[in-house]
Structure formats: C-alpha cells, structure tokens
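Asker: need coordinates for the following:
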Amino acid sequence: MHIPDGFVSLPVAAATGLASMVGLGIALGRSQDAFGIRRAPVLGLTTAFIFAAQMINFPVAGGTSGHLLGGTLAAITLGSPWAGTLCIATVLIIQAVLFADGGITALGANIFNMALIGVWVGWGLTQTLQRLFGGHRGRLPVAAGIAAGISIVVAAVACAIELALSGTAPPLLVLPAMAGVHILIGVGEGLITGGVLAYLATARPDLLPGNQEQFKGWVVPVVSIFLIAGVLSLAASASPDGLERVAENLGFIKLAENVRVQVPTPLADYGIEGLGLIGTSIAGIVGSIVCFGVAFGIAQLVRPNNA
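Answerer: So this is what the prediction gives:
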C-alpha cells in the first residue's frame, strides 16, 4: 500500500503531509508514559521486526501479493497507539529514504494511511472487541487479529479516496478495487498479528505491556529479526502488491514512472547492485539495524526524565 511518487496530487500530498506532521508531533508528546527504561528496547525490536516482516510479500488471489502493515501489532505490543504511530512512521520514513519504497512526495500520505489510520483503527477495534469478549487476556490475539484485518481495508479505502481526490482514478472504480484486494491481504494481516501476539503471550510475555517480568534478553528476538530480514525475505512473492495491481488494472501505473523523487541510495529496492540475493539479505539486515537504532533513539528522547 506504499504510494509512490506521482499517484497523489500536490494538494493531497500537502494536506496529508501536514496532518501526518501534526499527528507525529502529538505522538511524540503523548508517548512519554509508554517508555521507561524497561520498555525502550521493545520499541526498537518491534520497529525492526515490522520492517523485516514487511519485506515478505505473501501471495493472494489473482497474481497479487500483500505484506504485513503491522499497525495493530505495534500498538498492542507497545501498549499505546501513539507509540504504534511512531513505530510505523519510523519504518515508512526509512523505507522511503534508504530503500526507495514509497514516494518521498507521498510520504505524508503513507504515514497518514498506515501510521495514523491503520494504527488507530486497529487499536480502537481491538479495545472494543476485547470488551465484547469479556476482557479475557487470552482472547487478545483473536481480537487483535480481527481488528488488524479490518484496519487494512480502512487504510486501503483512505488511500483510494486520496487517489480519487487527486484525479488519478475514478472513485467508483478505485474504491471497490482497493477495498476488494485488501480484504484478502487483511486476512493475512490478521493471521500474522494474532499468531505473533499468541506466541509472545506464551513465550515472551516480557515483551508485552502490563507484565512485570524482567526483559529476558536480546538473543532470540535479534536472531529472529535477522532471519526474517536476511533469509525469509528471499522467498517473498514477486507478484505486484495490492496498490500496484489496482494501478495496473486501472491504467495509472505509469504515473509512478513519470515522476520519481529518489534520494540516492545503494539500497534501492532492497538490494545492492551486482550482489543478487546476498544484496537483498544485506539490505534487510542493515534496514533492521537502522530501524532499531532510530526507534531506540526515539524511545530515549521521549522517555520521562525519572523513568
């Protein structure tokens, strides 16, 4: 769902960019209560994990692929939608700047759709479903999985509205097309989100909020992230993702080729020229490290002085 340069108009890019800047500014201020010394590493690990997981495109029907958005997972793991917003925004900024994934001019729209709408819809629905389920902690993975799947569709609809307002595609075509393909992608999002939370609740409760257990160590999460980014990412589906498929079907895919604002980087498209699959592995590991470092730094920045 990463919008490339050329898909949204200047007014839409400016409006979503302003909204995203305001949202991130508020998130920085409201995240202070989420991070003490014990929770700071979790923001870094969560951000690195979501970056790595987003490298793995899974196939859905019709020769289309999707990947984890991770907004609901981030918000639940970190115990705060504000912290979840910072997590996803960090991933999106690093993807755009270091890997040319998502347009620079469309960065505000991508943050608005995925780091704000995606995170907050997933968080709000999870809380609502948990109340309906009686608040039992064991039902959290199910509630979050359902909410995560729905959040993907809502974020996709927001993206479709931006495309329609930009004159990129007719609303009567782009809205059902984006919603339809992202319903399928949302199923994958829900399964991954629920599965990861179920695993953490059983094997690593120290990584979830509300637990008083001491942080159990770095080895397993770091090795897992490196395996995902450096090995499992090599098996990612080569099929176009949901937005790219819709752009091909509706005939506006060439807009991305006509306008591309790219920061010079040797890691464009998650690879290193001339290194093949090894380059992809290196790019994934480097990206994970950068995501961890930036997110950990943000946690230190917003941490209360007495934490």
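Asker: rest of the way, CA atoms for contacts and neighbours
Answerer: Fine.
Asker: all strands for the stretch 51-200 of the chain, in order.
Answerer: 58-60, 64-66 (DSSP state E, counting those that start in this stretch).
Asker: would Ala19 count as being in a strand?
Answerer: No. In this structure, Ala19 is helix, not part of a strand, as judged by DSSP: H, G, I helix; E, B strand; the rest coil.
Asker: list the buried ones in the lengthiest helix in the chain?
Answerer: With DSSP state H applied, the helix covering the greatest number of residues in the chain is identified as helix 171-203. For helix 171-203, the neighbour count (16 or more other C-alpha atoms under 10 Å) marks 171, 174-175, 177-195, 197-198, 200-201 as buried.
Asker: could you also give me the structure for this second sequence? I'd like to compare it with the first:
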Amino acid sequence: MHVPDGFINAPVSAATGIIAAGAIAVSLRGARRELDERTAPLAGLVAAFIFAVQMLNFPVAAGTSGHLLGGALAAILVGPYTGVLCVSVVLLMQGVLFADGGLTALGVNITDMAIVTTVVAYLTFRGLVKVLPRTRRSITASSFVAALISVPAAAIAFTFLYALGGTTDVSIGKVATAMVGVHVLIGIGEAAITALTVGAVIAVRPDLVHGARGLTQKLKLRVGGELVDVPETAEEPVPVAAARSHRKVWIAGLVTSLVLAGFVSFYASANPDGLEKVAADKGIDKKTEEHATSDSPLADYGVKDITDTRLSGGLAGVIGVGVTVVAGSAVFWALRRRRTTDTDPASTASVTSASSSSSSASENA
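Answerer: Reported below is the predicted structural model:
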C-alpha cells in the first residue's frame, strides 16, 4: 500500500507530513519507556523482518497481490510507540533507497501504514487480551484478529485522505468499496503472518513479546494453609541463560530475514498489490509522478548493472535488511541509552554532586 508521488495533492501531503512528524516525536518519547534490555535489540530486528516480509507479495485475488504492512506485528512484539518507529524506519529506507513509496508522499505512507495500523491493531489487541484467558493461545489469537482489522482500517484511512486531496476526479464510494474489499483479503494474509511470528517468539521467549507482558498468572504461595499472591518485586536482571537465548533469537531472526529477502523474495507474486490494482482500475493513478530516486542503484529492489534477475533482487534484499537493521538498531539503542541516563540514580547523583560542588565553590569565592 505504498502511495507514490502524485496520488495526493500538496496541501494534504504536507498536512500528513506534519501529523507523521508529530506522531514520530511522541513515539520517540514513548519508546524510551518501552525499550529495555529485551526490547531494544529486538526492535531493530523487527524493522528488518518487516522489510524482508514486505518483499514477499502473496496472491489474494485474480491479478492482485498483497504484502505485510507490519504495524500489528511491530506493536505486539515491541510496543505501540516503538512499533510506529519500526514501520517508519522501513518506509524511509524503502522510499530513499528503493524508490518504493513517494518521497512527497512519505507523510501519507507513515500516517497510513505506520500510525493507523499500529494504533488500530494495538487497541484491538489490548481489548481482546483483557477479556480472553491469559494464555499463549489467546495472545496469538488476539494478534491474528488485530492484524486482520488493521489492514482494512489502513485502506479506509487512505480512502479518506484521497477524498480530501486526491488528484483525479473519481467516485470515492467505488474507491472505498474496492480498497476495503481487496484489503480484507490481504488482511487475512497479514493476520496469518503476524500470528505465526508472534506465536513462534512466544514459544521460545515469551518475555520478549511486549504484548504478552503482565498476562501470566501470578505465582502463589501457601501461607498458613491459604494461597496468597507472591509480592511483586522490582525488575530483575536477565539471567545468563535468558541472555544467551535472547542472542539466539536475534541471530535466528536476522538469518530468517536475510533468507526471506535474499532468496524467497524471488518467488513472490509479480501481480500489482491492492492499492496499485485499485488505482489502475479506478483511474486514480493518472497523475502519478516519477519517483525522485528512480535512478537509485537499488531502485525497484534490484542492484543496478547486475543483469541476473535472481542475483540482483537477492542482493538488493540482503542490502535492504542490513541497512534497515543497522539504522533501526542505532535509533533504538540511542533511545535506550537516553532512558538509562535519565533513570540511572548514579548518574543523577553525580550531576547533583557536581552542581553542589560548583555552588560551594562560587560561595567560597
């Protein structure tokens, strides 16, 4: 559902750019609360995984394909604020390096694919896990439903934006019907990928799934013949065995992303995705503009001057995963370090001590 340049006029594109910038600013602050020793390493990997899976278009109807949007997956794995940042990093890498999604439409794409999908999915997910039994199966089922709903929600959001700033005169009712219809089908694929991924991580390290925290039953002790809840304690350090398992999960996730982008992507459907198909059928692509980075060495997910299609696409996918995991990890580790600095008592004490010493020196002088 990457919107190219020319679909939405300049005023609405600028307005969505402001919305996207505001949401990213809020997410940067919120992510500092979500990112810890478990989430920070995983967040960059989640961004790279989303990039890889978005290369795997799957057929959904005659002549139409779909791909993962990723908002639901990111929100459930690493939290809603961090999730918005994950998908935004992916969209930025795709727009700048691969000419996928217009640069003037970057605000539209972040608003639609990062903000709408993440917010809708996470609210749906949290609502479901509150009423369902606290089990791993309920978390996986909730992630399926949340992802399923998030995709047509994004289709509705695009239709609304097009109604406000579309560059062609078309029937919005017909566009809405077509967009929602095809994206319900795409949502099924999104839901399956999200549920399988969340279920796989829960099976290995449930503590790494942000949406699963606090959902386990409290431990109880028998005291005087009665069962009482074990008192909650402060955050405990990650055991050595868990840390090793954490590294294994990260390595396995990175290898999986590289294989998907570098090899499996060759077998992805070549049919246009839902938005491209609707745009062609309904005539909303008449004023599509050439991408600003169409001459990029990686444009259209291929490496320039490499004639072998399989090799060219595979290398582009591997480069994309590598760049995304590095860029994402840099952002999230920086936020994690900022959180540590802000909350470290020793750091606060040293600053206070330095201030006191400076004040004393000034008074003596």
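Asker: follow-up on the earlier one: which bit of the second structure covers the helix or strand following the longest helix of the first structure?
Answerer: Following helix 171-203 of the first structure in sequence order, the next helix or strand is helix 219-230 (DSSP states H and E). Per the alignment by TM-score structural alignment, helix 219-230 of the first structure matches residues 251-262 in the second structure.
Asker: hmm, back to that, including distance to Leu255 of the first structure, could the strands of the stretch 51-200 of the first structure go into CSV?
Answerer: Shown next, in CSV, are the strands of the stretch 51-200 of the first structure (distance: least, C-alpha to C-alpha, whole Å):
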stretch, distance to Leu255 of the first structure
strand 58-60, 25
strand 64-66, 20
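Asker: right, so those strands: which one is the most enclosed?
Answerer: strand 64-66 (a mean of 25; mean count of other C-alpha atoms under 10 Å).
Asker: okay but Ala164 of the first structure is in contact with Pro176, surely?
Answerer: No. Contact between Ala164 of the first structure and Pro176 fails when scored by C-alpha atoms under 8 Å: they sit 11.8 Å apart.
Asker: ok so, going back, which of the strands of the stretch 51-200 of the first structure sits closest to Ala236 of the first structure?
Answerer: strand 58-60 (6.3 Å; C-alpha to C-alpha).
Asker: now the closest one, how far from the centre of its chain.
Answerer: With C-alpha atoms, centre = their mean, to the nearest Å as the basis, strand 58-60 of the first structure stands 17 Å off its chain's centre.
Asker: contacting residues around that strand?
Answerer: Under the contact criterion C-alpha atoms under 8 Å, 6 or more residues apart in numbering, strand 58-60 of the first structure has outside partners Ser65, Gly66, His67, Leu184, Ile185, Ala236, Ser237, Ser239.
Asker: now the two most distant members of those.
Answerer: Leu184 and Ala236 (16.9 Å).
Asker: from Lys174 of the second structure, how far off is the residue nearest in space to the middle of the second structure?
Answerer: By C-alpha atoms, centre = their mean, the second structure has its centre lying nearest to Val87, at 3.4 Å. The gap separating Val87 of the second structure from Lys174 of the second structure is 29 Å, by C-alpha to C-alpha, to the nearest Å.
Asker: all helices of the second structure, in order?
Answerer: Using DSSP H, the helices of the second structure run over residues 10-34, 39-54, 71-78, 80-97, 106-109, 117-131, 136-165, 172-204, 240-262, 274-282, 309-343, 345-364.
Asker: hey, which of those helices is tucked in deepest?
Answerer: Highest mean neighbour count among the helices of the second structure (mean count of other C-alpha under 10 Å): helix 71-78, a mean of 31.
Asker: now the angle from that one to helix 117-131?
Answerer: 60 degrees (axes from the mean of the first three to the mean of the last three C-alpha atoms, to 10 degrees).
Asker: contact partners for the residue lying closest to Gly17 of the second structure once chain neighbours are set aside?
Answerer: Spatial nearest neighbour of Gly17 of the second structure, chain neighbours left out: Gly107 (3.9 Å); criterion: C-alpha to C-alpha, 6 or more residues apart in numbering. Gly107 of the second structure makes contacts with Ser13, Ala14, Ala15, Thr16, Gly17, Ile18, Ile19, Ala20, Ala21, as judged by C-alpha under 8 Å, 6+ apart.
Asker: 6 Å instead, please
Answerer: Thr16, Gly17, Ala20 (C-alpha atoms under 6 Å, 6 or more residues apart in numbering).
Asker: among these, which one lies nearest to Leu35 of the second structure?
Answerer: So of the contacts of Gly107 of the second structure, ranked by how close each gets to Leu35 of the second structure (C-alpha to C-alpha), first place is Ala20, at 20.9 Å.
Asker: for the longest helix of the first structure, name the packing helices and strands.
Answerer: helix 140-165 (3 or more C-alpha pairs under 6 Å, 6 or more residues apart in numbering; DSSP states H and E).
Asker: how close does the helix it packs on sit to the second structure?
Answerer: Plainly put, helix 140-165 of the first structure ends up 0.8 Å away from its match in the second structure on average once the two are laid over each other (mean C-alpha distance after the TM-score superposition for the first structure).
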